[in-house]
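J.: Structure for this input, please:
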Amino acid sequence: MHKKLLNLILLLSFGIFSCENKETITETTPIELSFDLVDSLDLTILGDPIMASVNNTGTLVSFYDFPSSETIITNTQGDVQNQFSKKEDTPDAYGFKLELPILWGEDRVILIGLKGIFIYDLAGNLIKKIDHAETMGSAGSMSFPGLTAKIISIEGKEHLLTKSFRSRDTYPGEQKFYDTYKAVELVNLETGEMQDFGSFEPESKFLDGMGYVQSDYAPAYDVSSGKLYLSHGSDPRLYIYDFSAKEAKLDTAIHLDIPDFYEVEGLPRSEFSPGSVTINGGTAAIRNIIVQSGRILVHYYPGIDPKIMEEAMGLWNAGQEEEGEALYSKAQAKAKPGIMVFDEKDYSYLGTLDFPAGINKEGFMADKESLYFQRTPDPEVEEDFLRVYKMKLTEK
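T.: Below you'll find the predicted structure:
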């Protein structure tokens, strides 16, 4: 099966057993913004690597190679500094991968798996293991370039902010799941203490009585200057919280007016069962939030018309693979991701940017000052390298 169709159409099931809320409507008052190329790096390696993270100072970049399950760490010139794999059944192996590798400072990398949160040095030697808040039962993950957990600073201490993987003794077929759900987990990297945040707010579509799969509500998030910025997957809202290590208090909700954004519709809850996790990579979603240099960047994917997705899947299941893939590819070409930009001070809308030409539009990453995009390989040439472009968002 074609890799793209497999990743983005196929439904994957895993059984790896306040002050007053203010809603702001965006208005089109764009300014002229552009991505300017600063530098690039080439990773020359056989395999299928994906750009994972960059440290805050922009001196190291991590990649994850799926065929070898290797974490690869390079400098800004693309020179490999270290690479290691932890797929063996050893005490320092993180197990089934839940997040791409996260660089922490100049000398550590964090891998999150079913077995816990593992902190290694750059050579892969285990420094520390932090257990999950709950024993893990079932889990699934999607991997897009640059989309992984984040290292943030709160009250002068570095923390890990990641998706929350708690089951809370429930599943998406029960009302309890939606009543107790929290989107993100804040991990004190020094003490291992954890606190989860990000309930579904009262107006959330995920409280409509229907059932939803993991990719429908997968969170996008960032933290800056005492604020938590959070979106829940296919719900086109940006929630902004006053944030501390103990509390998230809702300040503002921004409705994101995204053209042709195919919000998912729920399923009957009777179709869900405990221990099953379903992911659909073609679902419309807010995929990432990055706050940088006084701007809030909201990366969205508008999704593919669910009727076309269903038709393409039907063709594939009926043995008409080429027809199904052609239909899907045509629909995918119309689904154009973008990046909405807001002012960090007053949340005013500054404009929407297309991804630069020739760029993988599934994701990007950032350090304190720059953005990093993974180049799309030339389909006409067999290449043995992966190129990453370092860019800055500038106002003209």
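J.: make it CA atoms for all contacts and neighbour counts henceforth
T.: Noted.
J.: what about the helices in the stretch 1-150 of the chain?
T.: All helices of the stretch 1-150 of the chain, identified by DSSP state H, counting those that start in this stretch, fall at 3-8.
J.: Give me the buried positions along stretch 291-311.
T.: 291-292, 295-306, 308-309 (16 or more other C-alpha atoms under 10 Å).
J.: Same question for stretch 132-151.
T.: Buried residues in stretch 132-151, counted by 16+ other C-alpha under 10 Å: 132-133, 136, 138-151.
J.: One more, so I can put them side by side:
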Amino acid sequence: MTRQNYLLLFVIITFFSCQGTETEDASESINLELEVTDSVRVPYVGVLSFMDIRSEWDRALFFDMQKRSFVSTDLQGNILGQFSKDRDSPDGFGSFPMAAGRFLDQNRIQLVSMYGVFEYDLEGNLLRSAKTPKDEIKGFSGRMDAIREIFPVGDRLLLTGLLPRTEYNKTQPEFYDTFKQLVWVDPQSGSMEQFLHLDSASIFQNNRSHEPTTLTATFDVRDDELFVISGGDPFLNVYELKAPYKKLKRIPLELTDFQVNPGENPQKADPRAISFDPSYGMISKLTIVGDYLLINYTTGYEDLDREEYQSIQSQEQWQDFNARVGEKYKPRLQVLSLEGEKLLDIEMPDRLGNVFVSRDESLWFNVLPNPDVEEDFFQINKVEIKKSRD
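T.: Modelled structure (predicted):
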């Protein structure tokens, strides 16, 4: 690993402590800072997606989308193993995993797909599999990076489980009434159990048609509580982690310029189409790091830019428009307390991507390539949230 020790951001925001002690002034200002404290650089020609990192095992995991191969390294950037699996190979897991692969130890990688739970060594030899019973197999969407992760909870695994199509389609109220956001997976049997309906107050319960991708849940677990945000619905929902998953809180999020998608007239929507409209806001990742919640989101566009986006007719128009709005509407990060109080809201710092994980009370982000220089490596940065007093 490369030690960097430079300040990524100077003072971002100041908030006031409301719980002073005898040795601290209650009005003393506290500064939150994001600081890059370490990095891992992997010599590699190609584009990698970040999946997992485990400092205790000296391991990091990536995925090459073009080659459809998993790449494991140590934390000095040395490649230790690579493998890919054909969709129909006897030891394969299907077309794609439901979430990023994760390390079980130094030499074992776990993947979960709609077909079950699979364990491989670093060279791709199948060590164990627990295949989902055929009558339980469903067409869950997948993800090749750590925007979605596998969460071990007790003797089960917890994942996001987006089904873009069910017996109902997006133009029917029943699609939203029966929609379940998360999945319990038994790693011994491969059995999968969907659970957690949309909140009754969700924007998705407004009798309009919504793109299924905007319902994608992001979540994290702390002790016996489940923290969930449902894609384009700007609320933090907190539940008990055990059935019947009693709702404890529903907290409105104070997101900067967040454009809520009201949905489409069901009579005009194409029930077969699945798309995504970037002109509306989307919350892609929620994670807990130490005593903080971290949210990554896009804001969507102002009305005039949305109208222009929806009128684009050519690839050239799209390229020009995308170059302009890419500078105007940058992804954002928000830091909250575990009670949902906003502490920090900033544009995503330069070169940090939107794929990150929380490990040992620190964050690891993918680093975006330099657009002006051809690079032959892929890098992830360790970022810490630090608190200081004036």
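J.: And the TM-score between them?
T.: Once superposed, the chains reach a TM-score of 0.82 (TM-score structural alignment, normalised by the length of the second structure), with 358 aligned residues with a C-alpha RMSD of 2.7 Å.
J.: who touches the residue nearest to the spatial centre of the second structure in this structure?
T.: Central residue of the second structure (C-alpha atoms, centre = their mean): residue 147, 2.6 Å from the mean position. Residues near residue 147 of the second structure by C-alpha atoms under 8 Å, 6 or more residues apart in numbering: 99-100, 284-285, 354-356.
J.: Please apply the same query to residue 98 of the second structure.
T.: 112-114, 140-144, 148, 159-161.
J.: Of these, which is the nearest to residue 346 of the second structure?
T.: For those, the closest approach to residue 346 of the second structure (C-alpha to C-alpha) belongs to residue 148, at 22.2 Å.
J.: The closest one: what's its closest spatial neighbour, skipping adjacent residues?
T.: Nearest residue to residue 148 of the second structure in three dimensions, chain neighbours excluded: residue 99, at 4.9 Å (C-alpha to C-alpha, 6 or more residues apart in numbering).
J.: That neighbour touches residue 145, doesn't it?
T.: Yes - in this structure residue 99 of the second structure lies within contact range of residue 145 using C-alpha atoms under 8 Å: 6.9 Å.
J.: In this structure residue 368 of the second structure contacts residue 348, no?
T.: No - using C-alpha under 8 Å, residue 368 of the second structure makes no contact with residue 348, being 11.4 Å away.
J.: Tell me which of the two has more neighbours.
T.: Legend: neighbour count by other C-alpha atoms under 10 Å for residue 368 of the second structure and residue 348, higher for residue 348 (17 against 14).
J.: Can you find the partner of the more buried one in the first structure?
T.: Taking TM-score structural alignment, residue 348 of the second structure has residue 355 as its aligned residue in the first structure.
J.: rewinding a little: out of the contacts of residue 147 of the second structure, which two sit at the greatest distance?
T.: 99 and 354 (15.4 Å).
J.: between the two, which one's more packed in?
T.: residue 99 (24 against 20).
J.: Return the set of buried residues in the lengthiest strand in the second structure.
T.: Counting by DSSP state E, the longest strand found in the second structure is strand 29-43. Buried residues in strand 29-43 of the second structure, counted by 16+ other C-alpha under 10 Å: 30-42.
J.: and if you look at stretch 82-90 of the first structure?
T.: For stretch 82-90 of the first structure, a neighbour-count test (16+ other C-alpha under 10 Å) marks 83-84, 86 as buried.
J.: about what we covered before: can you lay out the buried residues of strand 29-43 of the second structure as JSON lines showing distance to residue 322 of the second structure?
T.: As requested, the buried residues of strand 29-43 of the second structure are exported to JSON lines (distance: C-alpha to C-alpha, whole Å):
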{"residue": "30", "distance to residue 322 of the second structure": "38"}
{"residue": "31", "distance to residue 322 of the second structure": "35"}
{"residue": "32", "distance to residue 322 of the second structure": "32"}
{"residue": "33", "distance to residue 322 of the second structure": "31"}
{"residue": "34", "distance to residue 322 of the second structure": "28"}
{"residue": "35", "distance to residue 322 of the second structure": "30"}
{"residue": "36", "distance to residue 322 of the second structure": "29"}
{"residue": "37", "distance to residue 322 of the second structure": "33"}
{"residue": "38", "distance to residue 322 of the second structure": "32"}
{"residue": "39", "distance to residue 322 of the second structure": "30"}
{"residue": "40", "distance to residue 322 of the second structure": "31"}
{"residue": "41", "distance to residue 322 of the second structure": "29"}
{"residue": "42", "distance to residue 322 of the second structure": "30"}
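J.: What is the nearest of the residues you listed to residue 251 of the second structure?
T.: Of the buried residues of strand 29-43 of the second structure, the one sitting nearest to residue 251 of the second structure (C-alpha to C-alpha) turns out to be residue 32, at 22.1 Å.
J.: How about that closest one: what's its closest non-neighbour residue?
T.: Residue 32 of the second structure's closest residue in space is residue 387 (C-alpha to C-alpha, 6+ apart), at 4.8 Å.
J.: repeat for residue 22 of the first structure
T.: residue 252 (4.8 Å).
J.: Same check on residue 280 of the second structure?
T.: residue 300 (3.9 Å).
J.: what about the alignment partner in the first structure of that neighbour, which SS state?
T.: Taking TM-score structural alignment for the superposition, residue 300 of the second structure sits opposite residue 303 in the first structure. Judged by DSSP: H, G, I helix; E, B strand; the rest coil, the three-state class of residue 303 of the first structure is coil.
J.: wait, isn't residue 303 of the first structure in contact with residue 261?
T.: Yes - using C-alpha under 8 Å, residue 303 of the first structure is in contact with residue 261, at 6.4 Å.
J.: anything in contact with each of the two?
T.: Counting by C-alpha under 8 Å, 6+ apart, the shared contacts of residue 303 of the first structure and residue 261 are residue 284.
J.: Tell me who's in contact with the nearest residue to residue 260 of the first structure once chain neighbours are set aside.
T.: Taking C-alpha to C-alpha, 6+ apart, and ignoring the residues beside it in sequence, residue 260 of the first structure has residue 302 as its nearest neighbour in space, at 6.2 Å. Each residue near residue 302 of the first structure by C-alpha under 8 Å, 6+ apart is listed here: 258-262, 283-285, 335-337.
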